[in-house]
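Asker: Sharing a model that was predicted from the sequence below.
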Amino acid sequence: MLGIVYMVIAGAPLRYLGINIGALGIGLSMLGMVGHVATAGCRRADAAIVTMAGALLATALLGAEVNGAARWVNLAGLAVQPSLILLPVLLVAFARTRSASATTGIVIAAAAMALQPDRAMAGMLALCVAILTVTRRDRHTVIAFAAGVVGFAATLMRADTLPAAPYVDQILYSSFDVHTGAGLAVWGGAALMLVPGIVGFSRDPDNRTVYAAFGVAWFAAIVAAALGNYPTPVVGYGGSAIIGYVVSLFALPKLTGGSVPMGGRTEDLADRSPSDLDLFVALA
């Protein structure tokens, strides 16, 4: 909503506002699928990771190319960036499920980012698996980290010549040229994106690596938008990041057990199954 405030103040076409709102609706409609994957067994989660990585590689090989970069898929006249939709949830899923298959998916994703090439998303992958390696080192995270570093280094070897797109790139700075309120909306919205990871990290010790993966992934996307001509996630025009953010948000652990004090008494949370309605209210 803060991104829409910015675009209204900046005079963006109404079509842009509609696409962002529609992307939010699409993201919410995917919650059921994501909920099942997030609570599925390791085998199904591994298959989901490899499938998403394969889609990213297919984009690099067959996607629409602009100025030497193949990061997009054209759907009904709209340019969709699969990496912004799939890579964050792939990284969150890898933080929850570490196996040979999941690691293979990370290696494929790193290769896809190098081939596209997409320096911002390659940096997201490398930084995220680096944090996972530091917090919980094992054979799988070390291999994933090596693949991430090689993929990111490969993107640095090729010049990124894509120009800035209006209402998409460099808006962390240009929004203040439009109006102070627009700039505050953009920066405020970007900061709010990190709140779920920060709160989850501090209040759910058992799943800190998962929340760290979420927070670092989107922090990397914001930093990339500040440093180069890369999409400003969620608060800028573009539905891919909105869908990706919602999907990765609901891939985080759900409350499944334990107890909390309720006005002097204790409620057993295992007796109340967390519903998507609760999560809709939380998102609102």
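Answerer: Great, that's in hand. What you see is a predicted model; the values in this text were computed from it and never measured.
Asker: Every contact and neighbour count from this point should use C-alpha atoms.
Answerer: Noted.
Asker: Give me the distance between the two termini of stretch 197-210.
Answerer: This stretch, stretch 197-210, spans 8 Å end to end (Cα to Cα, to the nearest Å).
Asker: Name the residues of stretch 216-234 that come out as buried.
Answerer: 216-226, 228-234 (16 or more other Cα atoms under 10 Å).
Asker: OK, contacts around the most centrally placed residue in the chain?
Answerer: Residue closest to the mean C-alpha point of the chain, counted by Cα atoms, centre = their mean, is Pro88 at 3.4 Å. Pro88 sits next to 214, 217-218, 244-245, 248 when contact means Cα atoms under 8 Å, 6 or more residues apart in numbering.
Asker: Mind putting those into TSV with secondary structure?
Answerer: What follows is the contacts of Pro88, written out as TSV (DSSP: H, G, I helix; E, B strand; the rest coil):
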residue	secondary structure
Phe214	helix
Ala217	helix
Trp218	helix
Gly244	helix
Tyr245	helix
Ser248	helix
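Asker: Check it against this one:
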Amino acid sequence: MPAGDRVPSLLALAIPVLTGAAWMALAGAPASWPLVNIGALVLAGLWVMIGQGPHTSSSRHILALAMLAAMLAAVWVGPVVQSADGHAVRRWFPLGSLAIHTGMLTVPAFAMLAARNRPLAPFLLLAPLLAAWLQPDAATGFALTFAGVGIYHVTKDWRVGAVCALGFFASIAMALRGEVPVTPFVERVVVDTLFANVLAALALAAALVASFVLLLNAIPFDRTKRFALAGTLFGFTVASLMSTYPTPLIGYGAAPILGFGLALGLHGIPQR
């Protein structure tokens, strides 16, 4: 694929990440935080521009199993944060000094794989949803649910629709037992910025909308994949507006940048 065709994918990442990094630098976030996001953008951008998806069914299955293992590993070995009502929350995988949010790292690629494999689509959405239930992580649940809504909108596969219904109610239940303390510049970024600087909040929101529109209409994938990825971003964003969940791409955190970058570089997988 010509590099020029991949530019919309790069813009879908770069616009919100750079906007968020600029706000962090101006608003007094720790100096390393915007640098971490920009570093993740460089890595993700390189993959977006040169990446190729796994071309065999076995390699796609290995990718899906590895991502599911990462989500489950967070439950077993990840750091524990107590929710507001005393539940143990385990969503992060330790990686040196960083704690990687496993849902944001893996769900975009799960959405892409599900959109590309109609026979297995319900299972590729349901398996990470069950892992999110164990964490618990309503943001991941909503992202998977709305990825499924995007796939269902195009394919009208009743099995995907059933997973969407299950995912919605499961996500509501997870939200009731998984609310964690707010970290500035990570969770609820748009909501908190609105009280500090209305123009900055509008700029951050506009950057997310621009990314959503590019994912929905401009990236070089077929309609099912575009809608699945746009639904993923929508689900994560809705969760961050509703409760104390990370705001994707504009907030501090490498996981969503790398996660969407991974998905946007998965070119060349045959449709089934």
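Answerer: Arrived safely, thanks for sending. Just so it is clear, the model here is predicted, and its values are computed rather than measured.
Asker: Restricted to helices, list the buried residues of stretch 216-234 of the first structure.
Answerer: Under the assignment DSSP state H, these contribute 216-226 to helices.
Asker: Mind putting the residues you listed into JSON lines with distance to Gly197 of the first structure?
Answerer: JSON lines is the format used below for these (distance: Cα to Cα, whole Å):
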{"residue": "Val216", "distance to Gly197 of the first structure": "8"}
{"residue": "Ala217", "distance to Gly197 of the first structure": "10"}
{"residue": "Trp218", "distance to Gly197 of the first structure": "9"}
{"residue": "Phe219", "distance to Gly197 of the first structure": "10"}
{"residue": "Ala220", "distance to Gly197 of the first structure": "13"}
{"residue": "Ala221", "distance to Gly197 of the first structure": "14"}
{"residue": "Ile222", "distance to Gly197 of the first structure": "14"}
{"residue": "Val223", "distance to Gly197 of the first structure": "16"}
{"residue": "Ala224", "distance to Gly197 of the first structure": "18"}
{"residue": "Ala225", "distance to Gly197 of the first structure": "19"}
{"residue": "Ala226", "distance to Gly197 of the first structure": "20"}
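Asker: Can you find the partner of Val80 of the first structure in the second structure?
Answerer: Using TM-score structural alignment, the partner of Val80 of the first structure in the second structure is Ile100.
Asker: so how much does the helix or strand hosting its match differ from the first structure once superposed?
Answerer: When secondary structure is defined by DSSP states H and E, Ile100 of the second structure falls within strand 98-101. Compared with the first structure after the fit, strand 98-101 of the second structure shows a mean deviation of 1.0 Å (mean Cα distance after the TM-score superposition for the first structure).
Asker: ok, His267 of the second structure - contacts?
Answerer: His267 of the second structure makes contacts with 51-53, as judged by Cα under 8 Å, 6+ apart.
Asker: for Leu86 of the first structure, same thing?
Answerer: When contacts are counted by Cα under 8 Å, 6+ apart, Leu86 of the first structure touches 52-53, 56, 244.
Asker: Strands of the first structure, start to end?
Answerer: 64-66, 69-75, 78-80, 259-262, 265-268 (DSSP state E).
Asker: Indicate which one of these is closest to Val281 of the first structure.
Answerer: strand 259-262 (19.4 Å; Cα to Cα).
Asker: Out of the contacts of Pro88 of the first structure, flag the one nearest to Pro261 of the first structure.
Answerer: Nearest to Pro261 of the first structure, judged by Cα to Cα, of the contacts of Pro88 of the first structure is Phe214 at 28.1 Å.
Asker: List the contacts of stretch 180-199 of the first structure.
Answerer: Contacts to stretch 180-199 of the first structure, defined as Cα under 8 Å, 6+ apart, come from residues 2-3, 5-7, 9-10, 171-177, 211-212, 214-215, 218-219, 222, 233-236, 249.
Asker: out of those, which are buried?
Answerer: Using 16+ other Cα under 10 Å, the buried members of these are 2-3, 5-7, 9-10, 171-172, 175-176, 211-212, 214-215, 218-219, 222, 233-236, 249.
Asker: Counterpart of Leu91 of the first structure over in the second structure?
Answerer: Under TM-score structural alignment, Leu91 of the first structure pairs with Ala111 in the second structure.
Asker: since we're on that match, how many residues are nearby?
Answerer: 31 (other Cα atoms under 10 Å).
Asker: just to revisit the earlier point, if any of the contacts of His267 of the second structure are buried, put those into a PyMOL selection.
Answerer: Buried residues among the contacts of His267 of the second structure (16+ other Cα under 10 Å), as a PyMOL selection:
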select buried, resi 51+52+53
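Asker: Among the contacts of His267 of the second structure, which one sits closest to Gly150 of the second structure?
Answerer: Taking the contacts of His267 of the second structure together and measuring to Gly150 of the second structure by Cα to Cα, the closest member is Gly53, at 20.7 Å.
Asker: Distance of the counterpart of the closest one in the first structure relative to Val178 of the first structure?
Answerer: Under the alignment (TM-score structural alignment), Gly53 of the second structure maps onto His36 of the first structure. Distance from His36 of the first structure to Val178 of the first structure, counting by Cα to Cα: 43 Å.
Asker: And for Ala251 of the first structure?
Answerer: Look at Ala251 of the first structure and Val178 of the first structure: by Cα to Cα, they are 36 Å apart.
Asker: With Ala10 of the first structure instead?
Answerer: 6 Å.
Asker: Just tell me what Leu115 of the first structure corresponds to in the second structure.
Answerer: Using TM-score structural alignment, the partner of Leu115 of the first structure in the second structure is Leu134.
Asker: What are the neighbouring residues in contact with its match?
Answerer: Taking Cα under 8 Å, 6+ apart, we find Leu134 of the second structure in contact with Val75.
Asker: related to what we said a few turns ago, looking at Ala251 and Val178 of the first structure, which is more packed in?
Answerer: Ala251 (25 against 16).
Asker: Please report the distance of the match of Leu115 of the first structure from Gln82 of the second structure.
Answerer: Separation of Leu134 of the second structure from Gln82 of the second structure (Cα to Cα): 14 Å.
Asker: Next: Tyr152 of the second structure.
Answerer: Distance, Tyr152 of the second structure to Gln82 of the second structure, by Cα to Cα: 35 Å.
Asker: Counting neighbours, go ahead and name the busier of the two.
Answerer: For Tyr152 of the second structure versus Gln82, neighbours defined as other Cα under 10 Å are more numerous around Tyr152 (23 against 15).
Asker: Quick one: map the more buried one onto the first structure.
Answerer: So Tyr152 of the second structure corresponds to Thr133, using TM-score structural alignment.
Asker: ok, now Arg91 of the second structure?
Answerer: Under TM-score structural alignment, Arg91 of the second structure pairs with Arg71 in the first structure.
Asker: In this structure its match contacts Gln116, no?
Answerer: Yes: at 5.7 Å, Arg71 of the first structure and Gln116 qualify as touching, with contact defined as Cα atoms under 8 Å.
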